[in-house]
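# what's the 3D shape of this:
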Amino acid sequence: MKPLSVKNLTMITAGKLVHGSDKVLIQYGAYRLKQVKKTNTALFTDKHIVNWKSLESLFPLVLVTDWSYSPKEIPSQVIIINVANVDEAYWKFVHFYRSQFNIPIVAITGTSGKTTTKEMIKHILSAENKVAATTLSSNSRTASLQYLLSIDDETEAAVFETAVGSPGDVKKAGKYFKPSIGVITNIGAHHLNYCKTLEGYIEAKGEMLDIIDPAGSLILNAEDVNTRKIDLSRFHGKIIKVGKHQSSDFRASDIRYHKNGMLFNVHHKKMSYEIFVPGFGEHQVYNALAAIAAVYEIGVPIPMAAEQLRSFRHLNKQLQLFEGINDSVLLDDTWSITTTSLEAALKVLNELGVGKKKIAIIGTITDLGSWGYTIHEQAGELINRIGVDVLITIGEHARIMADHAIDLGFSSHVYTFRNSTFVYKLLQNLIDENTIVLIKGDMYSKQIFELAAKLKVKTVPPAE
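Okay, here's the model as predicted:
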């Protein structure tokens, strides 16, 4: 955080200093008591703090509040700024802090690929710039303030994920970050327990159009069916499309699998460049296209972006390749699961598994609410269409996938389990040196996580 004096914060919030020195320097910010971790923090709260003893190690503490404290109950190292409305004061502070920095800020949303795309952008920009960014996929709305405050005078660019748990989440993030570049990687079906319908989820993702600077840029997947349903008429900035279609501003062609990654050509403004990106699957090409488009808008030439991408390390548990038990090959894709990412994973399994027995172990798709049955049926359709030699599902809802695939004519071996207790023993008998196994679930499924760990022997070394 760029330090701020109590005197300045008092003016920014239109408050009144009622206790303590106005010369204390603020170095951190918080809007919940549990977020206060260090001294010299400004806490915005309408709660009445009574147990000051437990906070002594965090003094001096600056309290921005609309609560009227008695001078006798306030410790000497607590500074009190009284305001008429804490919420209004908080947003005045947020808007002031963001206004201090005239730097490119990229905001990314999407059902799949947003963390990878964000990490690619960060990796490319970090070659010559100090970059602020969300940590891995930690994109909770409660973390937005801390990510904003990670920008300081040395920061030259920033890239943040703006996830959708509920409608309004992207707009709320926009109030903090005010991005100059927005990216929508794709839109599948997720978080329907709060967005209620797919249309509601698409609309929530489409909030990205409302938060980008009017003179900024919006980067879209040209071929994504649900992204095309967004009404772009309200966005008056620059629209950039990525994909394989001729209409794409950044177009990929000649996509092929290479050692530990993908090779492809990217075409832009009548020029062509060969790109290698670590990580398997055509979806990884789309992630790279979006990252290249974003950094190009910031001023990074495509050849420089391509050189940086070669050293990108794709994320753990995202189609990560291992040597598995019984000399098999294991694809660990247990970071998250949606129908979008499941389709991508099954395609990679089939590409890498040519001439091998292909086994898919699939867990439950979460955060679907009343849509759970329908989305798991859609997953079954994907399995039947793409195909595997052996299908194993773990969980009651995951069984819906298997049952629906069978109803559609899926004729390969199918095993369904309520939990993972007996799966490892089954796999010991099914797996040999001519087998490739995909295990697909999310990071919150302990049984999927533990099974993946048991199936691993060692990591396959990266390409030189």
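# from here on, contacts and neighbour counts on C-alpha atoms
Noted.
# so which strand or helix has N139?
Assessed by DSSP states H and E, N139 sits outside every helix and strand.
# count of residues packed around it?
18 (other Cα atoms under 10 Å).
# next up, the contacts around it.
If a contact means Cα atoms under 8 Å, 6 or more residues apart in numbering, then N139 has 160-163 as its contacts.
# turn those residues into CSV, columns for distance to G15 and neighbour count.
Putting the contacts of N139 into CSV (distance: Cα to Cα, whole Å; neighbours: other Cα atoms under 10 Å) gives the following:
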residue, distance to G15, neighbour count
F160, 31, 30
E161, 32, 28
T162, 31, 32
A163, 33, 23
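# these in strands, which ones?
Taking DSSP state E as the definition of strands, the contacts of N139 contribute 160-161.
# now distance to A215 too, for the contacts of N139, in TSV please.
Below are these laid out as TSV (distance: Cα to Cα, whole Å):
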residue	distance to A215
F160	19
E161	20
T162	20
A163	23
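# report the two of the contacts of N139 separated the most.
F160 and A163 (9.5 Å; Cα to Cα).
# biggest helix in the chain by residues?
helix 282-298 (DSSP state H).
# now it, how far from the centre of its chain.
The chain centroid and the centroid of helix 282-298 are separated by 15 Å under Cα atoms, centre = their mean, to the nearest Å.
# packing partners for that helix?
Packed against helix 282-298, as judged by 3 or more Cα pairs under 8 Å, 6 or more residues apart in numbering; DSSP states H and E, are the following elements: helix 114-125, strand 181-184, strand 217-221, strand 238-243, strand 250-258, strand 261-268, strand 271-278, helix 302-309.
# for that helix, buried residues please.
Buried residues in helix 282-298, counting neighbours by 16 or more other Cα atoms under 10 Å, are found at 282-295, 298.
# got it, and stretch 309-324?
Applying a neighbour-count criterion of 16+ other Cα under 10 Å, one finds 309-312, 314-315, 317-324 buried in stretch 309-324.
# could you also give me the structure for this second sequence? I'd like to compare it with the first:
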Amino acid sequence: MIGTMSISAVSEYMPAALVGKDVSFSRVCTDSRQLAAGDLFVALNGENFDGNRFVAQVAEKHAAAAIVSEAQDVAIPQLVVADTAEALGWLGHINRKRSRANIVAITGSQGKTSVKEITGSILSQQFNVLVTRGNLNNNIGAPLMLLELEEQHQQAVIELGANAGGEIAWTAKITDPHIVLINNAAETHLEGFGSLAGVVQAKGEIIDSAPSTHTVVLNADDPNTRQWQERAGRRRCVTFALDASADYRAVNLTLTANGTRFDIESARGRIACFLPLPGRHNVANALAAAALCLEAGATPASIYDGLARVVAVPGRLCPVDGINNSRLLDDSYNASPSSFRAAIDVVAAINAGSQVRRVLIMGDMAELGSLTVKAHRDVGLYADACGFDELWSTGGCSELASESFGEGGRHFDDKDELINFAVDNMSANHIVLVKGSRSAGMDDVVQALRNKERI
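I've put the predicted structure just below:
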């Protein structure tokens, strides 16, 4: 946090009643277990918890004050508001407005976390950078990241996620970015968005946060880009693409199991690059990050060095040494129909000799609504069409994929049964893709099947 802030500052943005004297603080905490003396405690509420219950506890730990939805009988000052999560957002916004850092904000249905990490890798070659940690990308996480902005930060990379319309409108508003990027829109979280059109609309909310003098970076390969360009109005739009005509293009791709060589071509010239991640889709993510960074002031040297130093993110098509000298690709963090196709394409493109056996270990995809049955069947059909030898599934819906896959498809009642079978059958000629939605917990399968001697 930059300097100190008074508890009453929030009242400039939302109705609030101060109980006790106005005090200052230099750190905000939402977890009573992590609170230190002098911190401001924000009592967040949810369906299954009430942060107000912990105010007495933080008072005993000498918190400076608390933001609450109901006044508590404690000695510390309190700011009473209708929505403590909104108050947290305004706290993050106040700190962001104090910062002189260039703020870039990233959203998209797929790849946004990879784009965030690659963007951070590039910008850190040249600037002091704050990058969103983990999945702190929602209405709670985004303001917590904004509160981490310090005087020394020159750039900030803020990831904005959503499960429903209106969420990005709020987090983008408090983030107030200088440059925004939409990586793509796909059929994810449909129970919250309703349809792909709902996803497109929601991702476009990030554009509305950018003043007319700021820049919008868009994926020209995404069929929805025209709609986002129209939404951008007079804002400056720049595009990137692997296939379509764009301001930034990736050309001369050479794909291997260990990474990809390619050139970035633009009006600025040509930049030769190496990305130590497999797959064409990772090149697309790297290109998105490079375009964003060049617009944010990065040099070609920073682009090259930043891409070369990218480290695979666990759960996102991360190469892992498997048991019995097999090769795992851990893509267990999340899943959607299009991300399944992209991951299958990566494994299918690996040139590992005629003896290799490609296996998909699949868990359920969540939040697909009426598309659930078709989406799972389509994964099995696509894996078969791309030359996979076997598909091992677990979960209530993934059995549809092992059935549509045909010969070589096998379903297991639970993950333990699947793991036991895999341990007995995986060998050095196996390349195994492990993927499913976060709720499927396929990271448990990865941990069970990795080569513990090489960790």
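# and the TM-score between them?
The TM-score (TM-score structural alignment, normalised by the length of the second structure) is 0.87; 446 aligned residues with a Cα RMSD of 3.2 Å.
# rewinding a little: and which of the contacts of N139 of the first structure is nearest to K175 of the first structure?
Using Cα to Cα, these come closest to K175 of the first structure at T162, 11.3 Å.
# please pull up the equivalent of the closest one in the second structure.
Under the alignment (TM-score structural alignment), T162 of the first structure pairs with L160 of the second structure.
# from V131 of the second structure, how far out is its match?
Using Cα to Cα, to the nearest Å, L160 of the second structure is found at 12 Å from V131 of the second structure.
# which residues does the aligned partner of R249 of the second structure in the first structure contact?
Matched to the first structure by TM-score structural alignment, R249 of the second structure sits across from R251. Each residue near R251 of the first structure by Cα under 8 Å, 6+ apart is listed here: 242-245, 265-268, 289.
# PyMOL command for the buried members of those residues?
Buried subset of the contacts of R251 of the first structure, written as a PyMOL selection, criterion 16+ other Cα under 10 Å:
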select buried, resi 242+243+244+265+266+267+289
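# how near is the alignment partner in the second structure of V131 of the first structure to A296 of the second structure?
Under the alignment (TM-score structural alignment), V131 of the first structure maps onto V129 of the second structure. V129 of the second structure sits 12 Å away from A296 of the second structure, going by Cα to Cα.
# do the same with S266 of the second structure
S266 of the second structure is 15 Å from A296 of the second structure, by Cα to Cα.
# do W392 of the second structure as well
Taking Cα to Cα, one finds W392 of the second structure at 44 Å from A296 of the second structure.
# kindly report the same for T188 of the second structure.
29 Å.
# now do G408 of the second structure
Taking Cα to Cα, one finds G408 of the second structure at 49 Å from A296 of the second structure.
# tell me which residue is most central in the first structure.
Taking Cα atoms, centre = their mean, the centroid of the first structure lies closest to T115, which sits 3.7 Å from it.
# G174 of the first structure - how many residues pack around it?
21.
# for P143 of the second structure, same thing?
P143 of the second structure is flanked by 28 other residues according to other Cα under 10 Å.
# just say helix, strand or coil for it.
The three-state label given to P143 of the second structure by DSSP: H, G, I helix; E, B strand; the rest coil is helix.
# one step back: quick one: contacts for the residue nearest to the centre of the first structure?
By Cα under 8 Å, 6+ apart, T115 of the first structure lies in contact with 136-137, 161.
# that one -> the second structure?
T115 of the first structure maps onto T113 in the second structure, by TM-score structural alignment.
# how about the counterpart of N324 of the second structure in the first structure, what does it touch?
Alignment note (TM-score structural alignment): N324 of the second structure maps to N326 of the first structure. Contacts for N326 of the first structure (Cα under 8 Å, 6+ apart) come out as 428, 431-433.
# neighbour-wise, which of the residues you listed leads?
I431 (20 neighbours).
# that one -> the second structure?
Here I431 of the first structure is matched to M426 in the second structure, going by TM-score structural alignment.
# now T374 of the first structure: how far from L192 of the first structure?
In terms of Cα to Cα, T374 of the first structure sits 11 Å off from L192 of the first structure.
# between these two, point out the one with more neighbours.
L192 (22 against 13).
# counterpart of the more buried one in the second structure?
In the second structure, L192 of the first structure lands on L190 (TM-score structural alignment).
# thought that match was touching L371?
No. Counting by Cα atoms under 8 Å, L190 of the second structure stays clear of L371, with 9.1 Å between them.
# for the stretch 1-150 of the first structure, what spans make up the strands?
4-5, 16-19, 25-26, 28-30, 41-44, 61-65, 78-82, 105-109, 131-133 (DSSP state E, counting those that start in this stretch).
# compare the ones you listed and give me the one nearest G237 of the first structure.
Comparing the strands of the stretch 1-150 of the first structure by Cα to Cα, strand 105-109 comes nearest, at 14.3 Å.
# which stretch of helix or strand covers H376 of the first structure?
Using DSSP H and E, H376 of the first structure sits within helix 372-386.
# by contact count, what packs against the helix or strand just after that helix?
On the C-terminal side of helix 372-386 of the first structure, the nearest following helix or strand under DSSP H and E is strand 390-394. Counting contacts by 3+ Cα pairs under 8 Å, 6+ apart, strand 390-394 of the first structure packs against strand 357-362, helix 396-407, strand 413-417.
# counting by contacts, list what the next helix or strand after the last one packs against.
Spelled out, it's strand 413-417 of the first structure. Going down the chain from strand 413-417 of the first structure, the next helix or strand is helix 423-430, by DSSP H and E. Helix 423-430 of the first structure sits against helix 446-455, with contacts defined as 3+ Cα pairs under 8 Å, 6+ apart.
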